[in-house]
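Novice: Below is the sequence, then the predicted model.
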Amino acid sequence: MTADFNDITEALGAQQAALAMLRVIQGRQLGADQLEVFYRYFAERGVSVTVAVFKEWIAQIQRELDSQESLKQLAKVWTERLGEHASFTPQEAEEFHHQYASVLDTNAIIRQPVVVGYVEREAGSAFDLELSQPARNIRWTLLYTVSGQATLKAGIRDLTISPGDVLLLPPNAMYSLKRSTIARRWNHFYISFHPHTDWRHHLDWPTPAPHVGYVKVPKSERKKIRRVLEDLVDNSLHPSAVMHDLEANLLLQFILRCSSYFSQSHHRVSDNRIDKAKRFVEEHLSEAFTLEQVASAVHMSPSRLAALFKEHTGLSVFSWRNERRLIQAAHLLRSSDQAIATIGAKLGFSDPTYFSRTFRQHIGCSPKAYRHQRQSDVANGL
């Protein structure tokens, strides 16, 4: 009986929150009760900010509605669909939440230095979304997985993210991250921030994929890490005269603790020969070359270069070259209007079909679809 009552209460809350969301993107004001329902709905799903900050987020969304075509279209569709009665069924509310979550990018409205929260991404929920690099991003992100499992695609790497894993995603990281299909949930803390120049050097993390930092927190240390994150969340919900100082202190503490878990191999001196091999590949990215040519340029035998390159990068010389090509292709697709075939040819893909197939295989969509999505994000102010 209690479970049934809780289900009914949750469904009612979702319907009321949907109405509040719709009013916001219609450009209408919320009453005190509507604001409370709206805030509670998001607070229960990991948005750990004060009511005052939440109200400012709403105001920011409404100030920028004229440039948010996707939100305006969503408001138009649902205003017409609901008609005069303007109420959601439980099924409609769930559908609306999914659509709202998919088009709202918090990077466009977040203004405070640090935003932290805890998210439960359950299969089928409105928050069960794929995360990817925003088109216009200047913030760094930390993600600490508590339970469940996620899959990270970055460059041409596919990595499984499990409990205890911390990801550091700088603004230039090209990635997609989502709940693993074999897991029912992926629950994690997140921190969105701007690094301070005094401790920026502490963000030199091991990178198992291009521009993506990673560390595994030992099981014996996870309670400490979680306490720091919970203190960050608590601090964000209880304003005080020292709120921002505490915030900065706790964020740095989290980063320093993560740095202390690096394996010794991360601190070893890089091999100058591998650095030279990488430079050779970068300088000849669009050209055909052999392993023997790379080895000759760095004064090594081909077999020794192949083994050492794989040890340092996790990829073969030619897989690393292909990864760099695709990263550069993605950059050009986002930032230029050059023809797709031209971009492929510039990066050594003489066959446009092969370029498209390779891009789709590793990035998850065709070059055309990737460009269209990024241009759509920019048009919508994301």
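Specialist: Arrived safely.
Novice: When you work out contacts or count neighbours from here on, use the C-alpha atoms and nothing else.
Specialist: OK.
Novice: Please, where are all the strands along this protein?
Specialist: For the chain, applying DSSP state E gives strands covering 114-122, 131-132, 140-148, 150-154, 157-161, 165-169, 175-179, 185-193, 213-216.
Novice: Using CSV, please lay out those together with mean neighbour count.
Specialist: Putting the strands of the chain into CSV (neighbours: other Cα atoms under 10 Å) gives the following:
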stretch, mean neighbour count
strand 114-122, 21
strand 131-132, 14
strand 140-148, 20
strand 150-154, 21
strand 157-161, 16
strand 165-169, 21
strand 175-179, 20
strand 185-193, 21
strand 213-216, 20
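Novice: this is the comparison structure:
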Amino acid sequence: MAAEFDVNEMVNYSPLMKSFTFNAYLVAGFTPISCGSRLDYYINRPKGMKGYIINLTLKGRGRVKAGDHFLHCEENEMLLFPPGVAHHYGREEHSDCWDHLWIYFLPRPYWLDWLRWDTSDGGIWRMTLQNALAVESMKSLFSEVIHHHSVSDAFSEAMAMNALERIILSCFQSQPVSNRNAVDPRINSLCQFINDHIAEDLKVEQLAKQIFLSPSRVAHLFKSEMNQTIFAWREKQRVIRARSLLQTTHLSVSHIAQAVGYEDPLYFSRIFRHHCGVSPREYKKTFEKMNSF
């Protein structure tokens, strides 16, 4: 059940009360901005971020640079910033306030098809919640993500990611055009299975049994739907998982290599450099220099 939304309690999860660093799978909070307040300034990240940010306006109006122009986000409107899209936003000057909920996240790979909405402006996806029930449901889901994210226990991250997945699915279900272009559900299921067994040396025959197709058919269908082979896709997911472990743990490179399915750390380092342009050690050092919110 989604958490009850209490805007006063949400202030405890705002930059007024704490600082944020974006060095994990997921970071979430609430930013209440009023005219002349401590938070009344523009965020400016010209190169965007490594992950996505999804934003829900609760009250007032925000002003967001979208390419070569500005857009305004109104109450009950949602924005989705993909990786690398510039962030330049703040309270709209004629609005008394701009209160908004936000979540920064690195998506699970099978979410990617759901993170394309029907309306895009300057690289920023946008949508409006259509009725009071949808608004209350979305606010409660954001609250659930924020609460789970703030707790440090064995299941908190998994619970937060579960609530975030429901946000993403709910938004995608509201996109009639994008829905028509969805990936075959059998391939989504297969992607989930591969990620759940990312360190295992799975064969095409084993994967085919998961979705009751022949090996040749599953190989053809996967490439048709994902524009790459199964094992090229798995390699990218292993690198994504390795990046997360480098960002969030103190594990050695050799331990991380094993955790994502590579017995030889040198081979893993070559694969990682091929995808990221730097070695795993260089990546970790660079990521540690990320600025706080």
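Specialist: Ah, there it is. Keep in mind that what you see is a predicted model, and the values were worked out from it rather than measured.
Novice: hmm, back to that, identify whichever of the strands of structure 1 lies nearest to Val103 of structure 1.
Specialist: Counting by Cα to Cα, Val103 of structure 1 lies closest to strand 131-132 out of these; the figure is 12.1 Å.
Novice: what does that closest one contact?
Specialist: Applying Cα atoms under 8 Å, 6 or more residues apart in numbering, the contact partners of strand 131-132 of structure 1 are 174-178.
Novice: same thing with stretch 128-136 of structure 2?
Specialist: Applying Cα under 8 Å, 6+ apart, the contact partners of stretch 128-136 of structure 2 are 76-78.
Novice: what do you get if the cut-off is 10 Å, keeping everything else the same?
Specialist: Identification of contacts with stretch 128-136 of structure 2 by Cα atoms under 10 Å, 6 or more residues apart in numbering yields 4-5, 56-58, 73-79, 138-142, 170-171, 174.
Novice: Buried residues in that stretch, which are they?
Specialist: 128-129, 135 (16 or more other Cα atoms under 10 Å).
Novice: Same check on stretch 40-51 of structure 2?
Specialist: Going by neighbour count (16+ other Cα under 10 Å), the buried part of stretch 40-51 of structure 2 is 40, 48-49, 51.
Novice: likewise stretch 352-371 of structure 1?
Specialist: The neighbour-count criterion (16+ other Cα under 10 Å) identifies 355-356, 358-360, 362-363, 366-367, 370-371 as the buried residues of stretch 352-371 of structure 1.
Novice: which residues of structure 2 does that stretch align to?
Specialist: For stretch 352-371 of structure 1, there is no aligned range in structure 2, judged by TM-score structural alignment.
Novice: Kindly report the same for stretch 162-169 of structure 1.
Specialist: Counting by TM-score structural alignment, stretch 162-169 of structure 1 pairs with residues 74-81 of structure 2.
Novice: The buried residues of stretch 352-371 of structure 1 in helices, which ones?
Specialist: By the criterion of DSSP state H, membership of these in helices covers 355-356, 358-360, 362-363, 367, 370-371.
Novice: For Val115 of structure 1, see how far away Ala126 of structure 1 is.
Specialist: Ala126 of structure 1 is 20 Å from Val115 of structure 1, where distance means Cα to Cα, to the nearest Å.
Novice: what's the answer for Asp234 of structure 1, then?
Specialist: From Asp234 of structure 1 to Val115 of structure 1 the distance is 12 Å (Cα to Cα).
Novice: residue closest to the middle of structure 2?
Specialist: Closest to where the C-alpha atoms of structure 2 average out (Cα atoms, centre = their mean) is Phe105, at 3.1 Å.
Novice: Leaving out chain neighbours, which residue sits closest to the equivalent of it over in structure 1?
Specialist: Correspondence of Phe105 of structure 2 to structure 1, assessed by TM-score structural alignment: Phe193. In space, and not counting its chain neighbours, Phe193 of structure 1 is closest to Val114: 4.6 Å by Cα to Cα, 6 or more residues apart in numbering.
Novice: Matching the one you found against structure 2, which residue comes up?
Specialist: Using TM-score structural alignment, the equivalent of Val114 of structure 1 in structure 2 is Leu26.
Novice: thought that match was touching Met161?
Specialist: Yes: Leu26 of structure 2 lies in contact with Met161 (Cα atoms under 10 Å); the separation is 7.6 Å.
Novice: which neighbours do those two share?
Specialist: Contacts common to Leu26 of structure 2 and Met161, judged by Cα under 10 Å, 6+ apart, are 105-107, 145, 149.
Novice: Determine which two of the residues you listed are furthest apart.
Specialist: Largest separation among those by Cα to Cα: Pro107 and His149, giving 15.2 Å.
Novice: Looking at these two, which one has more neighbours?
Specialist: His149 (21 against 18; other Cα atoms under 10 Å).
Novice: if we can go back for a sec, which residues sit in contact with the residue nearest to the centre of structure 2?
Specialist: By Cα under 10 Å, 6+ apart, the neighbours of Phe105 of structure 2 are 22-28, 49-54, 83, 161, 164.
Novice: redo that, cut-off 6 Å
Specialist: Residues in contact with Phe105 of structure 2 (Cα atoms under 6 Å, 6 or more residues apart in numbering) are 25-26, 51-52.
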